[in-house]
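Engineer: For reference, the sequence and a predicted model appear below.
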Amino acid sequence: MLDATLKTQLQAYLAKVTQPFEIVASLDEGAKSEEMLGLLQDIVSLTDKISLRTDGDDARRPSFSLNRPGGNISLRFAGIPMGHEFTSLVLALLQVGGHPPKLEADVIDQVKSLDGEFNFETYFSLSCQNCPDVVQALNLMAVLNPNFRHVAIDGALFQDEVNERQIMSVPSIYLNGELFSQGRMGVEEILAKLDTGAASRDAEKMSAKEAFDVLVVGGGPAGAAAAIYAARKGIRTGVAAERFGGQVLDTMAIENFISVQETEGPKLARALEEHVRQYEVDIMNLQRASALIPASSEGGLHEVRFESGASLKAKTVILSTGARWREMNVPGEQEYRGRGVAYCPHCDGPLFKGKRVAVIGGGNSGVEAAIDLAGVVAHVTLIEFDSQLRADAVLQRKLHSLPNVQVITSALTSEVKGDGQKVVGLVYKDRNSDEFHSLELEGIFVQIGLLPNSDWLKGTVELSSRGEIIVDAKGQTSLPGVFAAGDVTTVPYKQIVIAIGEGAKASLSAFDHLIRTSAPA
């Protein structure tokens, strides 16, 4: 199952296992069970700390659990955790085997202190880059707290369950049989939903913090670079982010980040956060900014307020809140979001195997999505508003070579149709004839660009007609002492490498501002 190189790497990891445990497999006569058995046999051959039993009686087959003898851990994989989930498997093996997790001590204590019964099920796809965060978080919580049970389920392998629960987006998380959440979540996000008093406690702690020299709002590439450059100057630095990593977390393959030939978004996001944590930076996650209150006088303190109720003050502020997927804003889109309307073809594509779908948008993202989906679904209809596709020529040639793809240009998507439970079609208007047409399909993937996350700044800093923060060559906004960087600004070409450079520039500018405003007359 595993090649020689992967076996060697896995053996090095398994050397960190200190506590013996067993893998209990529930198998049937199918090919997937045989494949799973091969994987598990490879694992136990690499260490004497792990044993294998094949007499499991779980109803989901193939599946396997990780059990400490006499222990009370309930952690199971239903399916074969390869692809993006192989890292989840390795971490589960290490953590069940006694290797300490990389988690803040107060977060570990919070997980251990939760009372109740928490039976979690997570449906994932092997091509989903968002799913491992959820699987790894809930696996770890099951290791730390015996009140937690977790089953990670490959939706493509257990299609009957997916259809019964009408799951059209991954990760989909169920708690005690009811839908708990959809989309990327880490331990802190899950705790925030389970421990309802945690948010107010964190808000109180944040509001009591001393003023920062530099406060970075946003944790994407621009924010990470800004934080590092500020911290290296030896000044008091804070980062408040809704989710560290930003858009990068939703990016599949990255092949143009200079000096790194190829990587994936979540991997780069983790590296950015780890780099920031090498310095004395106060990182405050799960914090969505709601208002900026400018300093009342030169040299005074700016204030940033958050939806959690927290408030932070700083001598300078760097705004790096990035951008988000643009929505169609048509009837039915919000109603069927996660029930056929999707924004991540890599994540949710496998759930539409053999079905008919549409991709909205003819730029690079839309055409790439259509190409990827064509290898999974029965048929793809690409709908573009303009009279021609805007994607690179090489992508267009590939798209037009596929037999199960139809391209419709000069079309305005006007409505998402559903049956009350899921998407059944869409309506579009032919912009040449003004006639309306209907398409029967089961999935709609929206790929029509980005919107800057600047709504909370309207009336405070100067914005462009597109809602981008207007900055000068040094990253300065219309407010003295407030700088901005990354995709939320007017700087052209929304690229990771550009955002990192702009974040560094804004940070250096903020430091220069601090020197000049604090110098004696």
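Structural biologist: Done, it's in.

Engineer: from here on, contacts and neighbour counts on C-alpha atoms
Structural biologist: Fine.

Engineer: now the helices: where do they sit in the chain?
Structural biologist: Here the chain has its helices, by DSSP state H, at 4-14, 31-44, 86-96, 105-113, 131-144, 159-164, 187-194, 198-207, 221-231, 265-276, 345-348, 364-374, 393-400, 496-518.

Engineer: ranking those by burial, who's on top?
Structural biologist: helix 221-231 (a mean of 29; mean count of other C-alpha atoms under 10 Å).

Engineer: Next, format the helices of the chain as CSV and append distance to residue 448.
Structural biologist: Output for the helices of the chain, formatted as CSV (distance: least, C-alpha to C-alpha, whole Å):
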stretch, distance to residue 448
helix 4-14, 38
helix 31-44, 38
helix 86-96, 32
helix 105-113, 38
helix 131-144, 23
helix 159-164, 28
helix 187-194, 28
helix 198-207, 34
helix 221-231, 22
helix 265-276, 20
helix 345-348, 13
helix 364-374, 7
helix 393-400, 16
helix 496-518, 19
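
Engineer: Looking at those, spot the one closest to residue 248.
Structural biologist: helix 265-276 (4.8 Å; C-alpha to C-alpha).

Engineer: Run through who's touching that closest one.
Structural biologist: Helix 265-276 is contacted from outside by 129-130, 220-221, 224, 227-228, 244-246, 248-254, using C-alpha atoms under 8 Å, 6 or more residues apart in numbering.

Engineer: Can you flag which of these belong to strands?
Structural biologist: Among these, the ones falling in strands (DSSP state E) are 253, 254.

Engineer: about what we covered before: identify whichever of the helices of the chain lies nearest to residue 449.
Structural biologist: Per C-alpha to C-alpha, nearest to residue 449 of the helices of the chain: helix 364-374, 8.1 Å.

Engineer: alright, now check it against this:
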Amino acid sequence: MLDTNLQTQLKSYLENLKTPVELVTFTDESPKAKELSQLVNQIVELSPLVTAIDGNLSSSKSEQASNERVPSMLVRSVATGSEMRFAGLPMGHEFTSLVMALLHSGSHPLKLSAEQIEQVRNLDGEFEFETYISLSCQNCPDVVQALNMMAAINPLIKHTMIDGSLFQTEVFDRDIMSVPTVYLNGESFGQGRMSLTDVLNKVDKSAGVRQAKALESKAVYDFLVVGGGPAGAAAAIYAARKGISTGLVADRFGGQVSDTMAIENFISVKATQGPKLVASLEEHVRDYDVDIMNSNKASKVKRNEETGLIEVSLENGAVLKSKAVVLATGARWREMNVPGEHEYRGKGVAYCPHCDGPLFKGKPVAVIGGGNSGIEAAIDLAGLVEHVTVLEFAETLRADEVLVRKANSLTNVTIITNAQTTQVNGDGKRVTSLSYTDRSTDESHELTLAGIFVQIGLMPNSEFLQGDIELTNRGEIIAGARGETSIAGVFAAGDVTNSPFKQIIIAMGSGANAALGGFDYLIRQDV
């Protein structure tokens, strides 16, 4: 199960345990259950503070055992009684979630602020969270780890991670077609990436007001970055290194890179994954005196002509002020903009094949888009689903020839060009088919399928700037050679700008350039 290298790493982590941890397993004779038992046995051998308990044989837990998912594992703190459950085998991206659950159950300090810990501890009521994930989903661990930390702090909070590919009946009964999907006390709570702050803002109704007040009281920054992707991170580092007060406000740190799996064109790093690169980026930014304000979205940016300050309004009502600002809000997946797309988003319409692909195991799906992203998605999905149909609007595919050859070699992949998607169809609960028009003949066709993966490029996150700053007809911020925009003191960088190439390494350079441009602007202002 765990190779020698992984065992060595895990053993060093488990040396941080301060109090005993129990691993209670609920298994049967299935292959996955046997793998779970093997994993637990290996973990127990690595630390004297970890013990294994067979939940099927525990007389004191017999009633509980009959209600447990199989295979599953309960991580229990002997010191506090906190419990975190893993229904399925927590490997892949979720192995980190298991390691953190072990550490936090063993009284290793949580990397949360004192205010956050106190807020979780004081939550009123009982909360039973369930998170449906896939082991290939890079967004899911953030949600699992946030809810697990809440369970470690407050004994009235329980959390279960559920591998959707192993518990298909539940997934079908609850119409789960996108991960992560979170339930609270049996009711739908949310979908997609969520931070601990996001969860607290939903369960603690006064949290958003308190957060807005705290942000409103912050002093004027010399330099404020809006966006936490590669461009924003680079801008923050370059600004902080100048010794000026620097803030970074972002919906989520990492941006779109967090949703990227294989990265093989980042110079000096032969191969890495998005979440790993994001972790390194955040660690680097935190090495400097940068005020990071996560889980906040900007709603307006304007220059106050009386004070000369740039005012950044947030969706929660707070207003941040700075002498110079860099906009690095990045981009998001482009939508098809056809009837049914929004109605069935998360119910068969998906944008991340790595995350949601396992939920469509053995079912027919379509991929919209014949560029590199679309053909890569088709190749990945082909190993999971019954059949993949690729629909490309143009006459020819835009993907690299090596990818096209690979896709054409797969017997369960069909590629259709000159295809204009016209409608997503469903039964009210989930996608059932897709309608498209053959552009060469004007004939209409309907594909019966269970899922649609949209891979047709990017849209800049610039809607909140409409009418206030000069944009291209595609919504990109027009940035000059130094990153300057049409508003004095406001600079821009990365995928949200009119840069012709949207690449991580280009975004980083763009962020550094905009920060230097911003600093040059600051030193030339009258005292």
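Structural biologist: Done, it's in. Small disclaimer: the values here were computed from a predicted structure and weren't measured.

Engineer: Which one, of the helices of structure 1, ends up nearest to residue 64 of structure 1?
Structural biologist: Of all the helices of structure 1, it is helix 31-44 that lies closest to residue 64 of structure 1, at 8.8 Å by C-alpha to C-alpha.

Engineer: what's in contact with that closest one?
Structural biologist: Counting by C-alpha under 8 Å, 6+ apart, 1-2, 7, 23, 25, 27, 50-52, 61-62, 79-80 sit against helix 31-44 of structure 1.

Engineer: Emit the ChimeraX select command for whichever of those residues are buried.
Structural biologist: A single ChimeraX command suffices to select whichever of the contacts of helix 31-44 of structure 1 are buried according to 16 or more other C-alpha atoms under 10 Å:
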select :7,23,25,27,50,51,52,61,62,79,80
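
Engineer: a markdown table for the contacts of helix 31-44 of structure 1, including distance to residue 512 of structure 1?
Structural biologist: Formatted as a markdown table, the contacts of helix 31-44 of structure 1 follow (distance: C-alpha to C-alpha, whole Å):
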| residue | distance to residue 512 of structure 1 |
| --- | --- |
| 1 | 57 |
| 2 | 54 |
| 7 | 51 |
| 23 | 58 |
| 25 | 61 |
| 27 | 64 |
| 50 | 57 |
| 51 | 60 |
| 52 | 61 |
| 61 | 62 |
| 62 | 60 |
| 79 | 55 |
| 80 | 53 |
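
Engineer: if you look at the contacts of helix 31-44 of structure 1, which of them are in strands?
Structural biologist: Per DSSP E, those map to strands at 23, 25, 50, 51, 52.

Engineer: Now do the contacts for the fourth one.
Structural biologist: In this case it means residue 51 of structure 1. If a contact means C-alpha under 8 Å, 6+ apart, then residue 51 of structure 1 has 21, 22, 23, 44 as its contacts.

Engineer: what's the burial count for the first one?
Structural biologist: Going back to what we said before, that points to residue 21 of structure 1. Residues lying near residue 21 of structure 1 (other C-alpha atoms under 10 Å) number 22.

Engineer: and it, what is it in contact with?
Structural biologist: Residue 21 of structure 1 is in contact with 49, 50, 51, 66, 67, 68, 69, 96, 97, counting by C-alpha under 8 Å, 6+ apart.

Engineer: From those, pick the one nearest residue 75 of structure 1.
Structural biologist: Distance to residue 75 of structure 1, by C-alpha to C-alpha, is smallest for residue 66 among the contacts of residue 21 of structure 1, at 5.9 Å.

Engineer: Now check structure 2 for the residue matching the closest one.
Structural biologist: Per TM-score structural alignment, the equivalent position to residue 66 of structure 1 in structure 2 is residue 75.

Engineer: so that match touches residue 50, yeah?
Structural biologist: No - at 9.8 Å, residue 75 of structure 2 does not count as touching residue 50 under the criterion of C-alpha atoms under 8 Å.

Engineer: Quick check: neighbours shared by these two?
Structural biologist: Counting by C-alpha under 8 Å, 6+ apart, the residues touching both residue 75 of structure 2 and residue 50 are 21, 22, 23.

Engineer: Distance to residue 472 of structure 1 added to the contacts of residue 51 of structure 1, as JSON lines?
Structural biologist: Shown next, in JSON lines, are these (distance: C-alpha to C-alpha, whole Å):
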{"residue": "21", "distance to residue 472 of structure 1": "59"}
{"residue": "22", "distance to residue 472 of structure 1": "60"}
{"residue": "23", "distance to residue 472 of structure 1": "59"}
{"residue": "44", "distance to residue 472 of structure 1": "59"}
